[in-house]
Structure formats: C-alpha cells, structure tokens
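A.B. asks: Predicted model, plus sequence, below.
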Amino acid sequence: MTNGNDTVTELIARSNRLGADPKNTNYAGGNTSAKGSEVDPVTGAPVDLLWVKGSGGDLGTLTENGLAVLRLDRMRALVDVYPGVEREDEMVAAFDYCLHGRGGAAPSIDTAMHGLVDAAHVDHLHPDSGIALATAADGEALTKQIFGDRVIWVPWRRPGFQLGLDISEIKARNPQAIGTILGGHGITAWGDTSAEAEAHSLEIIDTVARYIEVNGRPEPFGAPLPGYGALPDAQRRTKAAELAPFLRGLVSTDRAQVGHFTDDPRVLEFLGAAEHPRLAALGTSCPDHFLRTKVKPLVLDLPADAPVEECRRRLAELHAAYRDDYRAYYERHASTDSPAMRGADPAIVLVPGVGMFSYGKDKQTARVAGEFYLNAINVMRGAEAISTYAPIDEAEKFRIEYWALEEAKLARMPKPKPLATRIALVTGAASGIGKAIATRLAAEGACVVIADLNAEKASAAAAGIGTADVAVGIAADVTDETAVQEAVDACVLAFGGIDIVVNNAGLSLSKSLLETTAEDWDLQHDVMARGSFLVSKAAARALIDQGLGGDIIYISSKNSVFAGPNNIAYSAAKADQAHQVRLLAAELGEHGVKVNGINPDGVVRGSGIFAGGWGAKRAAVYGVPEEELGAYYAQRTLLKREVLPENIANAAFALCTSDFSHTTGLHVPVDAGVAAAFLR
C-alpha cells in the first residue's frame, strides 16, 4: 500500500476534480476513498488505513478534515459480526470502533462499500448519465449491451453494509470489471491507482452519455404541449415574481421556508412537453435526489399564459391535495417506530412557461434542492431517451426518507439562528446605518437584499456580508415607482419572498429656511417620504400575498420630533416618515405585519450622510471641528455616549424578534438620551 501522505493528497485532488464537474456527481453526492499505510504512533509499526469522504461533505470542496480515517483490519473484521440486512443500520455505529486516532469526519453509510471492495481506490458517484441508465426499465440489459462484462449491474439495494458486501462479491467474481451500475442509484468504480479509479469513473459516465446521445429518441419528454412553452423573458420573470410570495406562503404551512427560483431552459423544456405530468408524478429515484426534493413535486396544471389569479387559485387547490397525498403516503408506509412526519409541504413547485421554485430551511438548501431536481430532469431525459424511466418504488423511498439514520443526522443539525428563514430588504444599505443593519440581520440568520442607488457599492457590501446564499446587492432608486417594484421583485426571486423591510435610504442638506430651495425640499421628500411610501406599498403587496406577517421598519430620526436649526426639509421629511409608521401600523396589523420606527441621532462615524458633507455643515452650526462632532453629540446626551450605526442595527434586530411580537406603531429612540426628543 502507498504512503499515507501521498494517498491523502491524491485522494483530495481526485475528489475535487470529480466533484467540480456537475456531469460527474451532484452537490454533496457520492464519496471517494483510498487505502494506504501509515506508521502507528503507538506501536511504531505500519498500519493499513482507509480514508473515505465523511458524512455530509462535498467532493468538489473536500479537504483532509472531511475524511473519515479507519483501520482497515478492524473495518473488515466487522464482516464477522454483521447481524444481517435487517439490522445493518447497527453497523454505522460500529464504524466508530474502527477509527484511527481521532478518526476525522463522521463515517457515512457508504463506508462499507469503500472498505470491503478489494481495490486501493474506490469512487461512488451520482452522475446524471449513470442514474439515467440505473433508472431505465431495462437497465440491466442495457448495461450488458453497452459495457459487456466490463461494468456489472447491481439490483437496487438501499445504501448500507449489505450493499458493500454485494459490490465486494461482484468485484471478486468479475476481476475484469472496472465498476458497477447501481440500480436506481448511481455508479461505483475502482482502480489500483487513484488515476486509474478516476479514469474508470469517467469512462462509465462518458460512455453512457455518448450512448444516450447517439441512440436516444429525439423527444424523450414527448411532443411539445400547446400552450405550455416558455413565456418571453420579461413576462416570465414578472409572473414568477407575482407568484413567488403566494407560493412561499403555501409551502410554509408547516414551517417557514426560504425559496429559490430558476427558469433554466432545461426546466422550461421539460414543462413544455407532453409527458411531464406522468414523469413528474413518478418522482425522483437516487436517494440524494428525493431526500432534498421530496418524493415528487407539485406541478401546476395550467398553460403558461394562465392569469396570475387563476394560477393562485389552482395552486391553492393543488397544494391542499399535495398535503393530503403526502400524508397518505406517510400513513401507508409508517410503522410504530418510524420518525414523525416532518411536514407535508412540497419542496419543488413547477410552473409551466415560468420555471421551478424550490424550498428549504435556508437559501443554500433551497437552491440545492432545485439543482437536484434539475439533475432528476436530466436523469428522466436520459432514461426516457433509451428506455422508460422506472425509479425505485414508493416503499423504498419511504424507507430512506424516514430512515432512522437520516433522522439522527437531522437531529445533529445546529439550532437555527433567531432570524433563520426570514428575508430582509434594506434600502440605502451600501454604507452607514443601512449596511450595519443588513450585516446584523444576516449574522442573525436572515437572507438580506441590499438596495442602493449605486449598484456596484451594493454588490460590494453584499459580498462583504456573505455569499449569494446570504446577501445580494441590487440597484434601486427609491424615488422611482418602477425601480422600487423591480427591487421587491428581485428580493422575492432571490430568496422566495420577503419578511422584513427597512426603509433606511436617506440624505440631508443642512440649510436654513431662507437658503432651502424648492428643489432641496423636493429631493429630500422624494427620497425619504415618497421613497418610504413606495417601498412600503410594493412590499406590503408581497407581504399580504405571502400571509406570513412581517416587519416594516422606518429609520426616522430624532429630528422627526425635535425642532433644530437649519434643518427644515430633512426634519419635515423625517416627520412624514414617523407618521407613516403610525398609519401603516394601523392598516397592516390585520395582516400580521408590524410597523415600527427607530429614531437615531448623532450618528457620525460610518454615516453616509455625514460623510457627504452634512457633518461639516452641522459642525459649523454648532461651532466645533468636524472630527469632534461625534464627541460633541455624545456630550449633549443623557448617557454621554456616542451613537454608532451598530446601535441602530441592534434596535432593528430586536424589533424583528419574537420578543417584540406584540409591538407595532412604536418609535424607538437610539440617541443616547436626548430629553428634548422624548416622545409624548
């Protein structure tokens, strides 16, 4: 066997190459392994080890920390104590007694496949082409036709210790074979070297793909279905945005979900073909697929140009039927020791002419669910091209979906953050108070859309907060009604809906009454009074459609209640915002939407307004150097503390939590105590 350091280096490199190409395997799907020797630090003697991708990792991003490390002799000795297929789940716990040293990552259910197969390097992958062959009704005969005895068919068996024994025996009986097609599931390949194992994996994947391309029927999904083709781009996106909040409300019946939307051409092609209802009803097959997509999607049975209101009505009916059907599926197969039903809402919703909406506990989960269903569409296309799509049966799907091992994995997930599943739109958020609020909301688990007049700065601010699964930046002129609607649409298409709206966009010109022009007045009222109104109005439509309640927060000002010098336009606009809070709280309460305000004062450091010249002018009004303005403001407060953007962010976060579930119409001063601005 090879040296351990070289073995691990080669394994990581092979895994990353295979995982980086979606034709080879789906996200977090499959696993790779290698066997080699290291010196046992206790005995000083060489020890044979197995390095295998651990539970929950992803091949494309795998590092050494993601490998489980087991002693090969002990792992193979488990064969002698194996209690049989009815108790094979017990073997996962037994892997812990085979770990070497600290053992690395937790061993996965597929560990036996890698340890028991007599090959130095083993790959188990979920390629679309391989699963297409694995789910073809005559997959076994096709495997023989395509590969002869070079690749062996393995009938469906749930992943586990017995499958490892089966593949080990097949390799022993077929020394000429380079791998297997696992019925309903995927492929396994092996080699004496890492390069050979990788080459064998790619040979199987590419050979099946070429066979499908050369021999497949030209319309595997059937003839085009009149009226179900893709809508034009702009019309498609508009309809998707109009449906997204309503759909999110439906699929959040059991628990709140985050959404993802795609109008990938392959999805639109599938939905525009005659056979899509039959194929969608069959559900997915590979365990990695249906664990994330549920056994089947919800499919709207209306043509692409059906009016939005008709779509909503029909979607509500189909959703109720889906829940009944899923509950019946659970009751058909559950036993007394089955885990409780996890929820009856769909994870995938397909809308002809528009695209696919996918859902999960966070954006990444929702996005990956959609990617997996796209994998399933590719699988169905391949299987139907050369045969008939025949996924594993419903009972087997249930055995995996409600597997005790899967339940244990879910139980190990970390507790969600306070704002998990909530989606926030923050205006004027590329800098200052808005950026601080967006950063805090994201840190507490929310998905955040940063809207700002400057698209480049908005994108940079979002990138500084996290990946696109956490924060996105968009351009938005809050004075433009069309631009505001586009911003709300962008939010609901990015994350599925909207829960929190922060009206923060603002500016100020410090001038006396006689110096203030009508243009000065109009500009500040357009951005803050009109802008807040437009944002709240567009967001309220989505919030009401969604039916999940929500929060609208206005970043007003101490100046909304305090009369200071040389500030008429700004203070009047802020007073307008402050009264909007009261008016909207009264109007939107019946929809569960809370509307509250925050009144900051003296935020100098990090403030976009102060950096834009306001600070210099206010410093001149008060007769202090600009660099001392923050300290000056602090000294005039009751607490003698400088107010920072993060202090306003703290208040915004608090207002969105369950601790303030019964509070609406409130203005929260964040000014370190300005007695003249006390609310009366």
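C.D. replies: Structure's in. What do you need? For clarity, every value in this text was computed on a predicted model and none was experimentally measured.
A.B. asks: can we go C-alpha only for contacts and neighbour counts from here?
C.D. replies: Fine.
A.B. asks: What residues sit buried inside stretch 468-481?
C.D. replies: Residues 468-481 are the ones in stretch 468-481 that count as buried (16 or more other C-alpha atoms under 10 Å).
A.B. asks: Mind checking which of these are in strands?
C.D. replies: In this view, those that belong to strands under DSSP state E are Ala471, Val472, Gly473, Ile474, Ala475.
A.B. asks: can you put those residues in CSV and add distance to Asn567?
C.D. replies: As requested, these are exported to CSV (distance: C-alpha to C-alpha, whole Å):
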residue, distance to Asn567
Ala471, 35
Val472, 34
Gly473, 31
Ile474, 31
Ala475, 28
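A.B. asks: of these, closest to Asp254?
C.D. replies: Closest approach between these and Asp254, by C-alpha to C-alpha: Ala471, at 25.4 Å.
A.B. asks: how many other residues sit next to Glu628?
C.D. replies: Neighbours of Glu628 under the rule other C-alpha atoms under 10 Å: 12.
A.B. asks: Check Phe678 too.
C.D. replies: Neighbour count for Phe678, taken as other C-alpha under 10 Å: 11.
A.B. asks: Next up, the contacts around it.
C.D. replies: The neighbours of Phe678, taking C-alpha atoms under 8 Å, 6 or more residues apart in numbering as the test, are Pro669.
A.B. asks: Same check on His200?
C.D. replies: Counting by C-alpha under 8 Å, 6+ apart, His200 makes contact with Ile178, Gly179, Ala189, Trp190, Gly191.
A.B. asks: this is the comparison structure:
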Amino acid sequence: MQAAHPLTTPVNSQTFRHVSYLWDEATAAALPGTTDYDREVALLLYRSNLLGADLRLTNYGGGNTSCKAMAPDPLTGQLAEVMWIKGSGGDIGTLKRSGLAALYVDRLLNLKNVYRGLAHEDEMVELFNHCIYDLASKAPSIDTPLHGFLPFKHIDHLHPDAAIAIAAAKDGKRITQELFNGQIGWVDWRRPGFELGLELAQCLADNPGIRGIMLGSHGLFTWGDTAYESYVNTLEVIETCAEYLESNYGKSRPVFGGAAISPLAPADRQAKAAALAPTLRGYCSSERHQIGHFTDDARVLEFINSNDLSRLAPMGTSCPDHFLRTKISPLVLDPAQLEGDATAYLDSAFAAYRKDYQAYYDTCKHPNSPAIRDANPVVILYPGVGMFTFAKDKQTARVAAEFYTNAINVMKGAEAVSEYTSLPRQEAFDIEYWLLEEAKLQRMPKPKALSGKIALVTGSAGGIGKAIARKFADEGACVIINDFDTDRLAGADEAFKSSYGRDTHAIANLDVTKKDSIEAAFNVAAVAFGGVDIVVNCAGISISKPLEEHTEADWDALYDILVKGQFMVTQAGVNTMRKQNLGGDVLNIVSKNALVSGPNNAGYGSAKAAQLHLSRLNAAELGKDHIRVNVVNPDAVISDSKIWAGAWAEGRAKAYGVTVAELPAYYAKRTLLGEVILPDDIANACFAFVGGLLAKSTGNVLNVDGGVAMAFVR
C-alpha cells in the first residue's frame, strides 16, 4: 500500500476560512471497533459524515469515500486486503455501515485482466459482485474501481464547488499545476467507470508523490495514510482552491459581468413567487404531478440578475452530479412577458423548451438509449425574483435547487479565473441516459398513491385534521399543517418533523374567518411546494345550547367558521387549482348533524346542513374544472378533539341525559355497528376519495358514524 503525501503543519478549526474543520479527536478515539479493520471502518464513517455535513465540500448524494484494511478471509482465516466504500445511491453525510460495500482488493485488481476496453466498460459493474467480501454489502457503485486502483488506505472523492470551478475552467489544467506546484495531478474529463479508474492509476504512476488528482469538469480525489490525514488533506486542497477563487472575484471584470437588473424587495419576491408557482407547476406537471421548491438565495439572485445570465445559462452544467438532477439547462423566464396575462408567453416558452429537449435527445441518442424522459424543465429562473425547481417529490426538488446553486458557484469561479466550459452535449446525454443510471431509476420504489400531491387540511394541528394530514403524508403527499392556535401548531410542527423530516410539510397560521389569513396560507403552499391539489375543510367549532340560550355571537361564530370559512377556503383553493389546470379535490368534513334533527343544536346543526349543501353546489359548479367535491360525515369523534373539551361535551351530555364520561359509550351504543369512531377512521375515508380509486366521483357523501340510521342519505 503506497504512502500518501504527509501532513506538514498542525491544523485546527482556525486554519480554514472556506471549509469547516469538524474533527474531534476525543470523538474519534472513542469510536467503537474491536479489530483494526473495524476501527478503520468506524473512522471512515466518521470522516464521511463530517465531509458530508459541509455542503461546500460535496452535495447531497455526491462524492464517495473509502478505506482499505487487512481483514480475515471468512473461508481461510488468512488476512486479505479489503476496501470499504460508499455503496450505490448513498449519501456520505448520513452514511452508516449498512450503506458500505466491502470488496477484496486483489479481486478488483484482477478485473483488469478481463477488461475488454472502453466500449465494454459497463459490463464490469456486474463483475464487481465477484469481488464482494461482506455478503451484507450494499451494491458497489460505479466509483468502485476509481478507489480500488489507487493504493492508499483512505481516499476521498468529492465535488466541491471551489475545485470544480477550476476543473471546469478553460485553463483548468494549467491553473491546477501552478496553484499546487505539481502536487495535484490532472485527468481530463472521463465518465465515471472502469476506464477512469485506470486513468487515475496511470496519473499517479506518472506523478509519484502527488497528494490528489483533479478530474476535468468533474471533481477531486484526495487521500491519506489515516482517516484524519485524508480528511485534512481534503480540506487543505479545497481551502486552497477557494482562496484562489476569492482572490480573483471582480479582479479582471465584475462578477457575472455585473448586474443587469436589481432584485425585487424580499416581500415582493415572495409575492411574485407565490402568484406564479402554481402556473409553473401546472406546465411542469404535463406528464405527472410535480412538487416545487423556490429559493431567492443571494447566490441565485446574483446570477439571474446578471449580464452573463443569457450567455451562461444555456451552456448547462459541467459536473455530472449537477445535470443529472437539474437537466442539461434551465428555462429562463422574461419578467416583462409575465406582466398581465402571461398564458401565451408561457405556452410558447414551455413548448420551445420541450422542443429543444426533444432535439437534444434525438441528436444524441444511441440505438439502445432509454426512451426520452419528461421533457419539462427542472430548473426555472425568474430574474429579479428567484429560482423554481420541480421534481417528483419535495426532497428531489430541493436537492435540484441545491445542485443548481452549486453549478452557479462553479460558473462564478471559472469565469473569475478563466472561462467557464460545460460538458459537450453528447457527453452530457451519455451520462443522463446512461443505461446504468436507467437501471438505478428502475430499481427505485414505486410512487405512493399521493406522491406528487399537495394537501391543505384546515385545523390540522390536532384531532381529525391532524389524522387526515398524517394519513396523506403516509401516502406520499406534501401537507400544509395549519391552525389559529400557535402553541398547538408548534407542537404539530415538531411532531411532523420527527415523523417525516423536513420535506413533507410546511406550516401556516390560519384563521378561516379571515380572507387575508387564508390567502397567506395558500401562498405558503405555493412557495413551499408549488400549489395545492387537495383542500380539506376540517376546521370546526361546536356550540350546543337550547334555543333560548343561543346568542347572536354563538350563531355568528358557528356560521363564520363552518360555512363562511368553508366557502372562502374553497374559493382560494379553487383559484390555485385553476392556475395549475390539473383538477383537484375538495373534501368537506361535515357531520351527521347536517342530516339529523336533535335537541339543543339549532345553530351547529343548521350550519352543518349549510356546509353539506354548499358542497353539492360547489360540486355542480366545479366539475368543468375537473375539481371533485365530496363530503365525509363523522359523528362523535371525541379523541384529541378541542370541540369536545368543555361546554360542547357538557351540552351534549345534558341533551342526552348522561354524564360527560358516559358520552363515548353512549354514542357507540346507539350506532348499528356499536363502534367508537376515531380520527383515523375519518382520515381513511378521506383517503378513499383522493387515493385514485374514486377519481370519477363527485358530489358524494360518505358517512363514518358507525351506522346512524337517521343519517342515511336519502
């Protein structure tokens, strides 16, 4: 095993300005490991997680890390050199041992004996399986030979913007040579694979003693004798690149040629984004529902408002990791054309983009290329406002935005020190439509029933609303959690973060009696996800009093929240759905009281009846827009409900001559099925309407009350 370039000076967190030094020796020393190789693997994971925690070093899912150590062959007991490397599809920032592939190094090296050349290199991927040491390994990635053919114990392959900026510069090779005094080698662009692994090994043989290799248009390889030395070597090289770029920004010309326009004020950017996002989502969802993401990050604004935008944006990205997630180039909007009715302009802009993408595919395809994929843009740039990205789910859309921001950083750096170069179209196509990438896509889990859908459920911080939001999230939807109770909303926000992470929900303070509050909530949906497909009117209030005790304030509160609230929320939701032109669903959580006469219930029961008939009227009106309106009628859903706290429960108990404690059993006993109704039962009914099987159903009422004969629809 070859010795690596040694560290020359001690380092600490103060050594670096452009990257984060996160290594903690006490933590590293305490890592588990009963054998030398277990220890090396633990250090590999520690190093990988530290590197992945800094997006200046590599992007989500990008890059690869490895270590080599001697381990016993399970059949012979003899020590053999084994390489542990991030497996296919993993992310070094969250990498665990289960995400590693472990392979015999000697078998990897022996694959050179059966390699038939560049035209056949893809067939080598299957042969990696013959090199597996740990049968519980993750599938080896295409980067396996790149690490296996280099003789170092610890290797980092990252995609830092600062290094790629130099790698993508017209004079990148010369700059690398001069900047590092020959200590960093150079390999011209080559698609990741077996051949690139051989070229890396040859570069090292031609330049013994180097501390790393720059890959043209691609990224960086660095290494060390220990995990720590590899980590510090990586940081030092990237820091040097970043310092060099910083010293050149604005030196020969303004960044991106200077500003062509000024950005709008932050509040105006958000308003413009909210207004346009549903329309853009509709265009981008012409083949399948997409989820959106919006950012007005300062780095994005600097690029999209610049004089160089029109020159650089069509060139596309350079690093394969970038354009695999962002497509070959973005759609750039003309702000002047978006004033007023922009339909004709957007029709033309999207048609032109799709035509260009079709031409790109037709010109570059091979006889065995996969079928053309969705021809709509992933990245949409709106000068003065920000960047939209659209993809199959929120995480993919957000990551696409991160990657295009990386691409902006690369263009900025390359233009500062030389001239930015992108990959030739054919090379880009061969990555985008690589058969190995296609196979990876085919192995991905099938989408859930509500994948690509966005739901706004009023009153979703607790009770029935929260159960509906959870059910929809479980089925793949993005949800806007809302309530007028800020403490309850904060608790729901934390609960959803804990269960679903950062990309499944957004929150909004919502008072359904106030139009401004409703519009703000739908703006949250538009900016966070691109729009809305499902509106569930669930926010409620209950007041049970005899007629003579009912006040005008009681009446107004019931009708404002239940009827007016349902009307205004539906109105705002339909406005968004019409912008998208994708149809949609409105579900109204009403009550069996809409159909049944009972004592002490004049205000609540009549308001529920109004909700029910309003649903029928909306269903009749909105069918032409392919917007379905349906009703779920619960009864006596007591669990986790604010409605049942206090006076309402007392009023109903008094009306039926029982105690509050006896109410659940009383309600269950009076039903045909004798069942207690839970929030999850209502959530399941809602999913039945929107899950796809009832796509041609509108104007219906589904009772979920355990069977109350008086409430049968007739």
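C.D. replies: Done, it's in. None of the values given here were measured: they were computed from a predicted structure.
A.B. asks: hmm, which of the contacts of His200 of the first structure are common to the second structure?
C.D. replies: Counting by both residues aligned by TM-score structural alignment, their matches' C-alpha atoms under 8 Å, the contacts of His200 of the first structure that remain in contact in the second structure are Ile178, Ala189, Trp190, Gly191.
A.B. asks: quick one: Asp73 of the first structure and Ser37 touch, right?
C.D. replies: No. Asp73 of the first structure is beyond contact range of Ser37, at 11.7 Å (criterion: C-alpha atoms under 8 Å).
A.B. asks: okay, and the common contacts of these two?
C.D. replies: Here Asp73 of the first structure and Ser37 share the contacting residues Asp48, scored by C-alpha under 8 Å, 6+ apart.
A.B. asks: Export the buried residues of stretch 468-481 of the first structure as CSV, with columns for distance to Ala585 of the first structure.
C.D. replies: Converted to CSV, these look like this (distance: C-alpha to C-alpha, whole Å):
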residue, distance to Ala585 of the first structure
Ala468, 32
Asp469, 31
Val470, 28
Ala471, 28
Val472, 28
Gly473, 28
Ile474, 27
Ala475, 28
Ala476, 25
Asp477, 25
Val478, 21
Thr479, 22
Asp480, 24
Glu481, 22
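A.B. asks: Show me which of Asp73 and Ser37 of the first structure is the more surrounded one.
C.D. replies: Using other C-alpha under 10 Å, the more surrounded residue of Asp73 of the first structure and Ser37 is Ser37, with 19 against 14.
A.B. asks: From the buried residues of stretch 468-481 of the first structure, pick the one nearest Gly506 of the first structure.
C.D. replies: Nearest to Gly506 of the first structure among these is Val478, at 9.5 Å by C-alpha to C-alpha.
A.B. asks: Identify the residue of the second structure aligned to the closest one.
C.D. replies: For Val478 of the first structure, the aligned residue in the second structure is Val512 (criterion: TM-score structural alignment).
A.B. asks: what's the following helix or strand after the helix ranked longest in the first structure?
C.D. replies: The longest helix of the first structure (DSSP state H) is helix 308-333. Next along the chain after helix 308-333 of the first structure, taking DSSP states H and E as the criterion, comes strand 348-351.
A.B. asks: which residue numbers in the second structure go with that next one?
C.D. replies: The alignment of strand 348-351 of the first structure onto the second structure (TM-score structural alignment) covers residues 379-382.
A.B. asks: post-alignment, that stretch versus the first structure, mean distance?
C.D. replies: In the superposition against the first structure, stretch 379-382 of the second structure averages 0.6 Å from its aligned positions (mean C-alpha distance after the TM-score superposition for the first structure).
A.B. asks: Centre of the chain to that stretch, how far?
C.D. replies: Computed by C-alpha atoms, centre = their mean, to the nearest Å, the separation of stretch 379-382 of the second structure from the middle of its chain amounts to 17 Å.
A.B. asks: who touches stretch 569-581 of the first structure?
C.D. replies: For stretch 569-581 of the first structure, the surrounding residues in contact (C-alpha under 8 Å, 6+ apart) are 507-510, 516, 520-521, 524-525, 528-529, 532-533, 553-554, 556-557, 559-561, 563, 595-597, 665-667.
A.B. asks: Which positions within stretch 206-215 of the second structure qualify as buried?
C.D. replies: In stretch 206-215 of the second structure, counting by 16+ other C-alpha under 10 Å, buried: Asn207, Gly209, Ile210, Arg211, Gly212, Ile213, Met214, Leu215.
A.B. asks: check contacts around the last one.
C.D. replies: For Leu215 of the second structure, the residues meeting the contact criterion (C-alpha under 8 Å, 6+ apart) are Ala167, Trp186, Val187, Asp188, Trp189, Phe221.
A.B. asks: Surely the second one and Gln202 touch.
C.D. replies: Yep, that's Trp186 of the second structure we're talking about. No. With contacts counted by C-alpha under 8 Å, Trp186 of the second structure stays clear of Gln202, the gap being 10.7 Å.
A.B. asks: quick one: which of those two has more around it?
C.D. replies: Per other C-alpha under 10 Å, whichever of Trp186 of the second structure and Gln202 has more neighbours is Trp186, with 24 against 15.
A.B. asks: And that one, what's its match in the first structure?
C.D. replies: So Trp186 of the second structure corresponds to Trp153, using TM-score structural alignment.
A.B. asks: Am I right that its match sits in a strand?
C.D. replies: Yes. Membership of Trp153 of the first structure in a strand is supported by DSSP: H, G, I helix; E, B strand; the rest coil.
A.B. asks: State the helix or strand in which the closest residue to it other than its chain neighbours lies.
C.D. replies: Spatially, and ignoring its direct neighbours in sequence, Trp153 of the first structure is nearest to Ile181 (5.0 Å; C-alpha to C-alpha, 6 or more residues apart in numbering). In the assignment (DSSP H and E), Ile181 of the first structure maps to strand 179-182.
A.B. asks: next one: Lys68 of the second structure
C.D. replies: Using DSSP H and E, Lys68 of the second structure falls in strand 64-72.
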